[in-house]
Each structure stands twice: as C-alpha cells, then as structure tokens.
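S.K.: Quick one: sequence and predicted model below, then my questions.
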Amino acid sequence: MRIAIAGASGRMGRMLIEATTRDEGAQLAAALDRPDSPAIGEDACAFLGVKSGVLIRGDVEAALAGADFLIDFTRPEATLAHLDICKRLGVKMIIGTTGFSEAQRAQLAEASKELAIVFAPNMAVGVNAVFKLLDVAARILNSGYDIEVIEAHHRMKVDAPSGTALRMGEVVAGALGRSLTDCAIYGREGHTGERDANTIGFATVRGGDIVGDHTVLFAGIGERVEITHKAASRMPYALGSLRAARWLVDRSSGLYDMQDVLGLR
C-alpha cells in the first residue's frame, strides 16, 4: 500500500509516518504539509533519526500522483481541499479529521459516490469496540438512567466536544430511538432547573497533553455504570488507520467507518 500522510510535521502526522514505516505491507509514498510550513523540504522521517528519501511537500497534487491512499487527520477545510484532488486522481482516503459541519459531511458523502473513503471520528480499534458496547448498554439501560458524556483532551485541540464524544452521543441516542440534535445539552451554567431525563449531557475538559479520555456515564438510582476509553498515545489511531487502508484496498467507492472495517455492523 502506497500511503501519503497529510499534516506530516504535526504530532498525529508523525505518528502516522512512524506506523507506516514500521508496517511491512505499507510504503510511505508522500508526506504533505502546508506550503508555508518550515518542515517543507525536510525528510519525512528525520524526526525518527533516519532517512526515508520522502521529502515533506506542499504541492498536494504532485505528491499524491504516486500514492494509493491519503491518510488525513488535519482540519476540515484542508481535508476537503485534499478530497477534490484525491477524487480527481483516484486516491482513496482515510479521514480522521473532526469538526466537520453537516454541509461539509455532505460533501464527503457526495465524493464517496466516486471515491472509496473511510471516515471515522476515532480510528482506534478500542474506541470502536466501546461504540459497540455503548449501543448494547443504552438498549439495556433505556429507562431510569441519566446519560452524560465526559471527554478530556490536550490544550491544543480546537474543536469541542470531540468528534469521538459526539459519536458516542450519536450511538447512545440512536439506540434509544432519539436524535442527538434534539436531546444534546452542551453546557450548563446558572439556574438550570432539574435535569431533563431525556437529554444527553456533554462535559469538556482541555488541558496539558492529554491524548484523549472519554467516559459515558449512565447514572441511575443507587448505581452508576461507566464505560471509559483512555488513550495513552496516538499510536492506536495510526494503527487503526492502516487497518482501514488494508480493508479499503478492494473497494472503489463508498463512505465507510471503522464499524464497517471491523465488521461490527
């Protein structure tokens, strides 16, 4: 698999590069960054103390000419710009970018009619196992339990709640026959009155270098059930992305997520 990595000089980009170079079935074909990045022209593996011969480039179209897949964990605007080029070149995409609006998600869906895409708010296999557990738990604890989603990330994260937290809320709401749009509460302040039992609350923490902690709390009378995932590094996201690429090899179009990749549908 000839893999291109977007955001190559960032923390996630570097983790993806490291995972790709360690995978016997993958080849680092290109490393992309903003044209104004000081990393342009550097060897993509310099941070590992080795030379790969792959230089970080700002010309996306030229770089992708030799790639089969683009793994993209950047920002929505950058991902959508990459999407147009990938569609033109037939480069399949694995997208871990979060913070998309509904209109931007619609652009991904439209492009997937011609291009194979795995798009997931979290590529970690463990997190996707948690999504499945949440579906089961919500169907069992469907009455008499207040539901709260608590997430914590590093101080540099720019969107809130996290894409993973929102997906957890969507899974739980769907299992209960609700729409998250109608029942989500994203902040509480002042005199809020009693809690509406039909809502799903979100609490966001930002600080330090927290990679990603997520807990869904089902609070009943006399008991609490908590389902938690904690990431100690970004490597699980990178390994999941490569697993998604392998799964996507034989697919030419369609919009998928990690539940498809892991056979959890």
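M.R.: Structure received. Residues are numbered from 1 along each chain as shown.

S.K.: Every contact and neighbour count from this point should use C-alpha atoms.
M.R.: Fine.

S.K.: quick one: Leu70 and Ile3 touch, right?
M.R.: Yes: between Leu70 and Ile3 there is a contact at 6.0 Å, judged by Cα atoms under 8 Å.

S.K.: in this structure, which helix has the most residues?
M.R.: helix 125-140 (DSSP state H).

S.K.: got a list of what Thr97 touches?
M.R.: Applying Cα atoms under 8 Å, 6 or more residues apart in numbering to Thr97 gives the contacts 72-76, 79, 120-121.

S.K.: most surrounded residue in the residues you listed?
M.R.: The most crowded member of the contacts of Thr97, judged by other Cα atoms under 10 Å, is Asp72 (27 neighbours).

S.K.: Surely that one touches Leu80?
M.R.: No: using Cα under 8 Å, Asp72 is not in contact with Leu80; the gap is 10.1 Å.

S.K.: tell me which element Thr215 is part of?
M.R.: Assigned by DSSP states H and E, Thr215 belongs to strand 212-219.

S.K.: likewise Cys86?
M.R.: Remark: Cys86 resides in helix 76-89, with elements defined by DSSP H and E.

S.K.: list the buried ones in that helix?
M.R.: By neighbour count on 16 or more other Cα atoms under 10 Å, the buried set for helix 76-89 is 76, 78-80, 82-83, 85-87, 89.

S.K.: Would you mind pulling the contact partners of stretch 38-47?
M.R.: Contact with stretch 38-47 is made by 8-9, 14, 17-18, 31, 33-34, 51-58, as judged by Cα under 8 Å, 6+ apart.

S.K.: By neighbour count, which of the residues you listed wins?
M.R.: Using other Cα under 10 Å as the neighbour criterion, Ala31 leads the contacts of stretch 38-47 with 30 neighbours.

S.K.: Now do the strand or helix carrying that residue: everything it contacts.
M.R.: Using DSSP H and E, Ala31 sits within strand 27-32. Around strand 27-32, the neighbours that count as contacts under Cα under 8 Å, 6+ apart are 1-8, 17, 20-21, 44, 54-60, 63-64, 66-67.

S.K.: quick one on the thing from earlier: just how off-centre is the longest helix of the chain within its chain?
M.R.: What separates the centre of helix 125-140 from the centre of its chain is 16 Å, taken as Cα atoms, centre = their mean, to the nearest Å.

S.K.: ok, now how distant is the closest residue to Val225 other than its chain neighbours from Val158?
M.R.: Once flanking residues are discounted, Val225 sits nearest to Phe218: 5.0 Å by Cα to Cα, 6 or more residues apart in numbering. With distances taken as Cα to Cα, to the nearest Å, Phe218 is found 27 Å from Val158.

S.K.: here's the one I want to compare it with:
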Amino acid sequence: MTEMNIAIAGAGGRMGRILIEAVQQADDARLAGAVNHAGAPGIGEDAAAFLGQPAGVIVESDLARGLAGAQYLIDFTRPEGTLEHLAYCAEHGIKLVIGTTGFDEAGKAAIAAAAKKTAIVFSPNFSVGVNVTMKLLEQAAKALSTGYDIEVVEAHHRFKVDAPSGTALKMGEVIADALGRDLKECGVFAREGVTAERDPSSIGFATIRGGDIVGDHTVLFAGIGERIEISHKSSSRVTYAHGALRACRFLADKPTGLFDMYDVLSLNG
C-alpha cells in the first residue's frame, strides 16, 4: 500500500483539526505538512499537539516550508487563501482537494486553469451521503419537472460566512441542469413584502444560521396534494474528512485534471 503524504491548510481551524485527525488515523496516509495564515494561533507548534500525539509536523505560515514534503494538500479554508495555495501547488505539482466554498467566477476559472498543471478534486461538499443525495435530486427533478415547486432550505452554524451554502447552490445547479434551466436566471434568493405569485419555473432558496448546526439541507418538491422532501443532515464534520481522503486516493494516478466527488464516487452517467 502506497502511503499518501498529505498536508492540511487551515491547520488550526475546526475543519483543519478534523482533517489532521483523520489523516493520523488512516493506514495509508501520513501528515506531511500543515499551513495556516500568518498570525494564526498555533503557528510554530506541532500540528497534532491537540490530539496528545505529536506528529512531528510544525504548522507553518510559509508555503514552501509547510508543503515541502507533501504530495497532496487538502484545503477547506476561504477563497483568498485557497487561491494563494492553488498557485503554489500548480507550480510545484502538488495535488489538491478543495472543499472551500464561496468562489466567484474568476476563482473558479483559476481552479480550472491550475488543473492543467496538477490534479484537483473541487467540490462544495465532500460527504459521500450528500453526493448520493445530489444524484437523487437529479433523478427527482427529471421525474417532477412539471407541477412541482422547488425550494432548497439549508441550515448551518452561526460562524459560516457565505450564504446560501456551496452545497445548497450545487443542489440548485444539479436540479436546474436536470430541468434544462440556468440557475442564474431561475434562482430566487430573497423574498420580502409583496412578491407576487410564485413563478413556477423558479428555484427558491432559504438560509438558516444558528448555534452549532453542522449542515442540514432539504429540497422540497411541492405539488398540489402532495410534497416530496429529500434531505441530508450532517451530525459531524468527520464525514467531510473521510470524503477528502477518498478524493486523495482517487487522485493517486491522475497527473492533471479537474474532478469532483461524482468522479470520485463514480456517480457520473
């Protein structure tokens, strides 16, 4: 079994620590690097000290030092940080697993360009269950293409900075594509006051933020006399970490290219 040398971005954050623990527990992975932005807590300390089992890997703010021994970088941070890491990894042939959300079109284009130099899995959600849910939504949208109003409802913790979530937007895109629509034209992201009757071709979004909700997503197909709800609820971020490791394994034999979790899970087609 070939061991994967994996670095973690945002090493001091909630998701970063979960990723570090997952790598430490995996039989086929080794923590080879850890990076965080300058001034962040934990810079200069052992990346796995919080586990009580030091890894001998120091959290670095300098990418050259932090990624010196890495074949892969798992990045669940913020767009500005991820784009900086992206440029470095593309230049040095380090494969990337990107779970960061909130990119604008320019950011997405930069990821696509970098994938010509290194292999990347880019997904708004690395949960295996969420991606299976996406496939179910595609099938449901095709079967319920007329007579059903579609609403996407998502809930996350109070610390999340982007809305709707990247997962909710991806769900909307999957549904819109299945219906032959463009989400930029049919998505409705705010309702207030007298909004007139609902446009039957629209896809609505509702966002909830509060407490420590890890991530809940429900898509409602509301018809006359019945409604169908397809939901996924996360109780732990560990599922995202396991999906990210699965993505690293998928990239093992890929020199370049842009992939998503559908590719990793063989859900395309």
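M.R.: Now that the structure is in, tell me what you want to look at. Worth saying up front: this structure is predicted, and the values here are computed from it rather than measured.

S.K.: Drop the TM-score for these two in here.
M.R.: With the length set by TM-score structural alignment, normalised by the length of the first structure, the two chains reach a TM-score of 0.99; 265 aligned residues with a Cα RMSD of 0.6 Å.

S.K.: just to revisit the earlier point, of the contacts of stretch 38-47 of the first structure, which is the nearest to Ala245 of the first structure?
M.R.: Ile17 (14.0 Å; Cα to Cα).

S.K.: To which residue of the second structure is the closest one aligned?
M.R.: Aligned by TM-score structural alignment, Ile17 of the first structure pairs with Ile20 of the second structure.

S.K.: Am I right that that match is in a strand?
M.R.: No: applying DSSP: H, G, I helix; E, B strand; the rest coil, one finds Ile20 of the second structure to be helix, outside a strand.

S.K.: wait, doesn't it sit right on Gly10?
M.R.: No: contact criterion Cα under 8 Å: Ile20 of the second structure and Gly10 do not qualify, at 10.2 Å.

S.K.: Read off where stretch 97-109 of the second structure ends up in the first structure.
M.R.: By TM-score structural alignment, stretch 97-109 of the second structure lines up with residues 94-106 in the first structure.

S.K.: residues contacting Gly174 of the first structure?
M.R.: Gly174 of the first structure makes contacts with Leu180, as judged by Cα under 8 Å, 6+ apart.

S.K.: swap in Ala19 of the first structure?
M.R.: By Cα under 8 Å, 6+ apart, the contact list for Ala19 of the first structure reads 235, 238-239.

S.K.: Could you tell me which residues within stretch 234-254 of the first structure count as buried?
M.R.: Buried, per 16+ other Cα under 10 Å, within stretch 234-254 of the first structure: 234-245, 248, 253-254.

S.K.: starting at the chain centroid, how far to that stretch?
M.R.: On Cα atoms, centre = their mean, the centre of stretch 234-254 of the first structure falls 12 Å from that of its chain.

S.K.: repeat for stretch 66-79 of the first structure
M.R.: Relative to its parent chain, stretch 66-79 of the first structure has a centroid offset of 12 Å by Cα atoms, centre = their mean.

S.K.: That stretch corresponds to what range in the second structure?
M.R.: With TM-score structural alignment as the criterion, stretch 66-79 of the first structure aligns to 69-82.

S.K.: returning to what we had before: mean deviation of the longest helix of the first structure from the second structure?
M.R.: Its matched residues in the second structure lie on average 0.3 Å from helix 125-140 of the first structure after superposition (mean Cα distance after the TM-score superposition for the first structure).

S.K.: can you give me the angle that helix makes with strand 212-219?
M.R.: Interaxial angle, helix 125-140 of the first structure versus strand 212-219 (axes from the mean of the first three to the mean of the last three Cα atoms, to 10 degrees): 10 degrees.

S.K.: what range in the second structure does helix 125-140 of the first structure sit on?
M.R.: Going by TM-score structural alignment: helix 125-140 of the first structure matches residues 128-143.

S.K.: List the neighbours of the matching stretch that are in contact with it.
M.R.: For stretch 128-143 of the second structure, the external contacting residues (Cα under 8 Å, 6+ apart) are 125, 171, 174-175, 178-179, 230-232, 239-240, 243, 261-262, 265, 267.

S.K.: among these, which two are most distant?
M.R.: Largest separation among those by Cα to Cα: Leu179 and Thr239, giving 29.6 Å.

S.K.: circling back to that earlier point, list the residues that contact the match of Ile17 of the first structure.
M.R.: Ile20 of the second structure neighbours (Cα under 8 Å, 6+ apart): 8, 11, 31, 47-48.

S.K.: how close does the equivalent of Asp177 of the second structure over in the first structure sit to Asn142 of the first structure?
M.R.: Asp177 of the second structure maps onto Gly174 in the first structure, with residues paired by TM-score structural alignment. Separation of Gly174 of the first structure from Asn142 of the first structure (Cα to Cα): 11 Å.

S.K.: quick check, distance from stretch 213-228 of the second structure to the centre of its chain.
M.R.: Distance, centroid of stretch 213-228 of the second structure to centroid of chain: 22 Å (Cα atoms, centre = their mean).

S.K.: Stretch 14-25 of the second structure now?
M.R.: 15 Å.

S.K.: Repeat that for stretch 75-95 of the first structure.
M.R.: Put simply, stretch 75-95 of the first structure sits 15 Å off its chain's centre (Cα atoms, centre = their mean).

S.K.: just the strands in the second structure please.
M.R.: Per DSSP state E, the second structure carries strands over the ranges 4-9, 29-35, 59-60, 72-75, 95-98, 119-122, 149-156, 187-188, 203-209, 215-222, 227-234, 257-259.

S.K.: wait, doesn't Ile213 of the second structure sit right on His157?
M.R.: Yes: assessed by Cα under 8 Å, Ile213 of the second structure is found in contact with His157 at 4.4 Å.

S.K.: So which of these two has more stuff around it?
M.R.: Ile213 (18 against 15).

S.K.: still on that earlier bit, quick check: the residue nearest to Val225 of the first structure vs Pro236 of the first structure, distance?
M.R.: For Phe218 of the first structure, the distance to Pro236 of the first structure (Cα to Cα) stands at 26 Å.

S.K.: What is the equivalent residue in the second structure for Pro236 of the first structure?
M.R.: By TM-score structural alignment, Pro236 of the first structure lines up with Thr239 in the second structure.

S.K.: give me every residue that touches that match.
M.R.: Taking Cα under 8 Å, 6+ apart as the test, what Thr239 of the second structure contacts is 126-128.

S.K.: let's go with 7 Å and repeat that
M.R.: Residues near Thr239 of the second structure by Cα atoms under 7 Å, 6 or more residues apart in numbering: Ser127.

S.K.: against the first structure, where does stretch 40-52 of the second structure fall?
M.R.: So stretch 40-52 of the second structure sits over residues 37-49 in the first structure, by TM-score structural alignment.
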